[in-house]
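>>> whatever this is, show me its structure:
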Amino acid sequence: MSSGVSTSTDKNIVDRSRSHRNKAVSKAVRATRERLQSNANGSQVFDRDMLAMHVTAVLQAAAVTPLVVTLVTAIGVYINPDAHLFAWALLMLCLHSVNVLVARRASRVEIGAGDIAKWRRRFIVGQVLVGCGWASFALQGCNTCGGDSFYFYKGAVLLFAVSYTAMSNFMLRQSMLYGFMPMVLALLSLALTSGQVLDIGLTAMCAMAVVFFHYIADRLYHSNLTLISYQSEKDDLIAELEVANSMSDEARRRAEEANLAKSRFLASMSHELRTPLNAILGFSEVMSSEVLGPLANPTYKEYAGDIHRSGQHLLNLINEILDLSRIEAGRYDLTEDALSLLEVAEDCIGMVQLRARAKNITIRDQFERHLPPIWADEKSMRQVILNLLSNAVKFTPQGGEILVKVGWTAGGGQYVAIKDNGPGIPEEEIPVVLSAFGQGSIAIKSAEQGTGLGLPIVQAILAKHDGQFILRSKLREGTEAIAILPSTRVLQSVPAVADAPSIERRRKSFA
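As a prediction, this is how the structure comes out:
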């Protein structure tokens, strides 16, 4: 009793969890589609990832800016020995330290969805401060320098600063424009104040460099955003695949357990059902044949015959279900031996001949004689032919005809074909009648309905023999069922090998 309760509980668990798991999978798919559809206006999904990558880049390149500032200061002091460059270098190092400290703090805390904008503003303010440092460098002058060497030095340093900042901070959008706006404004004020062509040219060149590198940084940002979206898609699909695999494994495990439980149930119930059925069949046959004396009421004799026929039908149904369950469970073993397909077909025709005569049906045979034996299970092959003949007799109308053929196939195998001139089967219903418990519309309307297991059993038995089953039918033209055994099942006759003494005598006679 407890096992039944656990089984029902197990089924409830499977049915209820399946919907929840499907919801989780569909939710993952929707999230993936939203990320794939994110563009420049809807890229907030990956803002946290981009901000984390910017923090990592700042921390990894923390030592590069001090080296650049030191190198720029050394070259500047060589060109213009002025103490202002040392003050500028100290200012740049302090501003850079502020940015590094902010990045280090951001790396130690968990940035939530609501804190992304706040941290982005902090980093942009830090870039603006660094830009103010570069603006102070742009305002540097050299009264003792001759020629245009200092302008060339300052322009080269500013262009390097713009390009370096664009490459290192492209994951922080708008940092280029905000960061170098003070530098452009400082150069513009210097050009307007001095009115020199070199200052105007340097201002225009740096402004164009800021716009150009801002465009490059924006392209790099979108490219990196696309790569992150692809990575996210891959991760989501892998997670979805793992969920689907786990669901499939669980479903397969439960299906195997259910199939094993079904096989055990059928195996245990076969004895419990067959024992009372055999008693019912035996006693009903004794009563209908009046072995122990005549029945006083003729109606009782008719009832006894009905009981016997119903019990026989139920026993056949149990046998077919057990056969199909053994085949599906892979426990249908073949007892193979050499047999004649012609003899098996003739025996089966004799077994259904009485039923065919009751309906005035003619059974004709068309056999190819002298067929070699085949290697097969005689009981199984007899069941195949009997099932096909029984179906033909069942659906052939009064006065119809059934043709049974046995012969060679084109590939060297042997076949049994049974053709009737019954109502036939619509072509769209052939897959239905070949499935377990499947019945066509003609069979449903027939007075002699079957179980729908005969043809699936025939298919399975032939598959166990590496054979093939073909069903051809047209409405109002009849049906032809063909059971084919491969050439590997045909036993070709081999001449007997002479024994050793006869071979020795024949050798001496030739000598």
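
>>> make it CA atoms for all contacts and neighbour counts henceforth
Will do.

>>> where exactly do the helices run in the stretch 251-400 of the chain?
Assigned by DSSP state H, counting those that start in this stretch, the stretch 251-400 of the chain shows helices spanning 298-328, 341-358, 378-395.

>>> so which bits of the first one are buried?
Think helix 298-328. 301, 304-305, 307-308, 311-312, 315, 317-318, 320-327 (16 or more other CA atoms under 10 Å).

>>> for comparison, sequence B:
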Amino acid sequence: MPPRSAIDADVRALMGRDGKRAAQKTVLEARQRLTSSSGTRAEFDFELMHDYAAARRGAALPMAAIVCILAIVASFWVPVVFSAFWAALVISSLLVVVLVARRFARSEPAKFNAAKWTTSFIAAETLYGIALSLLALCTVVANPSDVVPVMFAMVLVSIAANAVATHTLPHATLMSTLPVTATVAINLLLLGGTVNYTLAAVVICGEIFFLFLARQLYSSELETISHQSEKDSLISELEEARHMSDEARRHAEQANIAKSQFLATMSHELRTPLNAIIGFSEVLKSELLGPHHVPQYKEYAGDIHASGQHLLNLINELLDLSRIEAGKYELHEEAVSIIDIADDCRRMMELRAKAKGIELVFSTGDNLPKIWGDERAIRQVILNLMSNAIKFTPQHGKVTLVVARSGDGGQLISVKDNGPGIPDGEIETVLSSFGQGSLAHKTAEQGAGLGLPIVQKIMDLHQGRFDLFSKLRFGTEVIATFPRARVMDALAPVTERRNKLEIYSAAG
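Coordinates of the predicted model:
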């Protein structure tokens, strides 16, 4: 596990990268807003013009049909030659707009130039608007009183159709509708009369209304594109975060594999000399080959033996924890009696308890059946719990070991002491790997802080539960509970099935 300082450094570096990335993103967005014709972002210009070109190409035939219908209707009041000429000129200018839109659709997005294409579209729309404005000449070639209503209707239809078709490019909307509006309104004002003045005012109001409508549609389209861009950005960031998470998990898995391989390799390399150290130190401590002439030699041999035993226990705990975390800790399950295992563990720990003057109390429930579990793992659970209790209990204290039924019909192992207890804020630390409480660290014997985490994981493998209750200066109680499903009397009875031959024989 890397030191906390290294983790903090990684966090600061990550935060620094995120802050730098956010600053770069802000600068980029500001630069795009300055170079964008829509005042937002450069890619929005492309989307808006793409929608404009698609709308113009898609509405080309309907618009041409509308122009033809208007020309046919107008031919009842104006000369056919003029209406046909006007329709041909408008359709030709519309064709120019469509050709520019098609050329835009075939262009490469990577080479997109917003200013260039905006100028091209506005020029084509201006030509189209001028062609439509020739409608005002109807009053010159025909009787004004007859053609004014028709001209008025044709203007409103043209303004509405063009405003809807070009709403994603506001300048194009203005240039395709303003010329015809201006010429017809001026023509009506020049003709004079209350009716013509009213119609001119309606045409101008219609132009303003449809420009406002086109602007609203443009704002709605721009908001939609903005939301879509934000969604795409979020998806991209989530995908990047997922890749980073996968990469981090892969590195963690590789580190875990390397750790397991290291422990597996070092276990043999460490245990072989450790066994020799423990064995020879025991020979020296016991003076099997003769008494020591210097008394300190015997004391030193005892220290060497105790240190070797401690180191061997630490290596065993590390290997057990590593196997459990790697999912390679296999349970060899059979029907076992928790009472018998607990009694063996009590006898093993009794000498340590007496050495500290600790009273060891053992209590069991009545008629407890066997459970289905791993005897070695359960023995390790009890030994770890009792060892911790004796370790943290002061001299002349008391440790109570209880094996009984749990409230849900399972069986529990309870170990309670009257030691210093654990502060509430340190319980989580005590239950973590290599974690030790402050008071326990000062008063207890040397340890690695792996006993309780190993107990937790062994209970998880047995589908059980582990609980720790502690109060400062009032001691600690730990309870390991095995589920009811592992109690042998909770299993369904096994019925013996008879084969068909036996059944037929019995029937005969």
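
>>> next, the TM-score between them, please.
In this superposition the chains share a TM-score of 0.87, using TM-score structural alignment, normalised by the length of structure 2; 481 aligned residues with a CA RMSD of 3.1 Å.

>>> okay, now the aligned residue in structure 2 for residue 453 of structure 1: neighbour count?
The alignment partner of residue 453 of structure 1 in structure 2, by TM-score structural alignment, is residue 450. When neighbours are defined as other CA atoms under 10 Å, residue 450 of structure 2 has 21 of them.

>>> picking that back up, so can I have a markdown table of the helices of the stretch 251-400 of structure 1 showing distance to residue 238 of structure 1?
Shown next, in a markdown table, are the helices of the stretch 251-400 of structure 1 (distance: least, CA to CA, whole Å):
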| stretch | distance to residue 238 of structure 1 |
| --- | --- |
| helix 298-328 | 34 |
| helix 341-358 | 55 |
| helix 378-395 | 48 |
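
>>> for residue 466 of structure 1, give me its contacts.
485, 486 (CA atoms under 8 Å, 6 or more residues apart in numbering).

>>> which position in structure 2 pairs with it?
Per TM-score structural alignment, residue 466 of structure 1 is aligned with residue 463.

>>> for that match, give its distance to residue 16 of structure 2.
Residue 463 of structure 2 sits 44 Å away from residue 16 of structure 2, going by CA to CA, to the nearest Å.

>>> right, and residue 361 of structure 1 touches residue 395 too?
No: judged on CA atoms under 8 Å, residue 361 of structure 1 makes no contact with residue 395 at a distance of 10.8 Å.

>>> alignment lookup: residue 332 of structure 2 to structure 1.
By TM-score structural alignment, residue 332 of structure 2 lines up with residue 335.

>>> ok, and the closest non-adjacent residue to that match?
Nearest residue to residue 335 of structure 1 in three dimensions, chain neighbours excluded: residue 377, at 5.1 Å (CA to CA, 6 or more residues apart in numbering).

>>> what's the burial count for the one you found?
19.

>>> swap in the one 10 residues further on?
Other residues near residue 387 of structure 1 number 17, with proximity taken as other CA under 10 Å.

>>> do the one 3 residues further on as well
Number of residues near residue 390 of structure 1 (other CA under 10 Å) recorded here: 18.

>>> and what of residue 33 of structure 1?
There are 12 residues near residue 33 of structure 1, going by other CA under 10 Å.

>>> check residue 485 of structure 1 too.
So residue 485 of structure 1, with other CA under 10 Å, has 26 neighbours.

>>> residue in structure 2 matching it?
Using TM-score structural alignment, the partner of residue 485 of structure 1 in structure 2 is residue 482.

>>> wait, which of the helices of the stretch 251-400 of structure 1 is closest to residue 292 of structure 1?
Residue 292 of structure 1 lies closest, by CA to CA, to one member of the helices of the stretch 251-400 of structure 1: helix 298-328, at 12.6 Å.

>>> by how much does that closest one deviate from structure 2 on average?
Helix 298-328 of structure 1, aligned to structure 2 and superposed, deviates on average by 0.7 Å (mean CA distance after the TM-score superposition for structure 1).

>>> repeat for stretch 382-391 of structure 1
Using mean CA distance after the TM-score superposition for structure 1, the mean distance for stretch 382-391 of structure 1 is 0.6 Å.

>>> so that stretch matches what in structure 2?
Going by TM-score structural alignment: stretch 382-391 of structure 1 matches residues 379-388.

>>> aligned to residue 224 of structure 2, what sits in structure 1?
By TM-score structural alignment, residue 224 of structure 2 lines up with residue 227.

>>> burial of its match, as a residue count?
By other CA under 10 Å, 12 other residues sit near residue 227 of structure 1.

>>> kindly report the same for residue 183 of structure 1.
Residues near residue 183 of structure 1, counting by other CA under 10 Å, number 27.

>>> can you pull the contacts of it?
Contacts of residue 183 of structure 1 (CA under 8 Å, 6+ apart): 131, 132, 134, 135, 136, 138.

>>> in terms of contact, does residue 188 of structure 2 touch residue 199 like I think?
Yes: the pair residue 188 of structure 2 and residue 199 qualifies as a contact (CA under 8 Å) at a distance of 7.3 Å.

>>> what's the neighbour count on the closest residue to residue 93 of structure 1 other than its chain neighbours?
Leaving aside its sequence neighbours, residue 93 of structure 1 sits nearest to residue 66 (CA to CA, 6+ apart; 6.4 Å). For residue 66 of structure 1, the number of neighbouring residues by other CA under 10 Å comes to 18.

>>> which helix or strand contains residue 66 of structure 1?
Residue 66 of structure 1 is located in helix 64-79, with elements delineated by DSSP states H and E.

>>> returning to what we had before: so what's the residue nearest to residue 335 of structure 1 up against?
Listed by CA under 8 Å, 6+ apart, the contact set of residue 377 of structure 1 reads 334, 335, 336, 337.

>>> if I pick the first one, what's in contact with it?
With contacts taken as CA under 8 Å, 6+ apart, residue 334 of structure 1 has the following neighbours: 376, 377, 380.

>>> what's the closest of those residues to residue 273 of structure 1?
Lowest distance from residue 273 of structure 1 to the contacts of residue 334 of structure 1 (CA to CA) belongs to residue 380, with 22.9 Å.

>>> with that, I have no additional questions.
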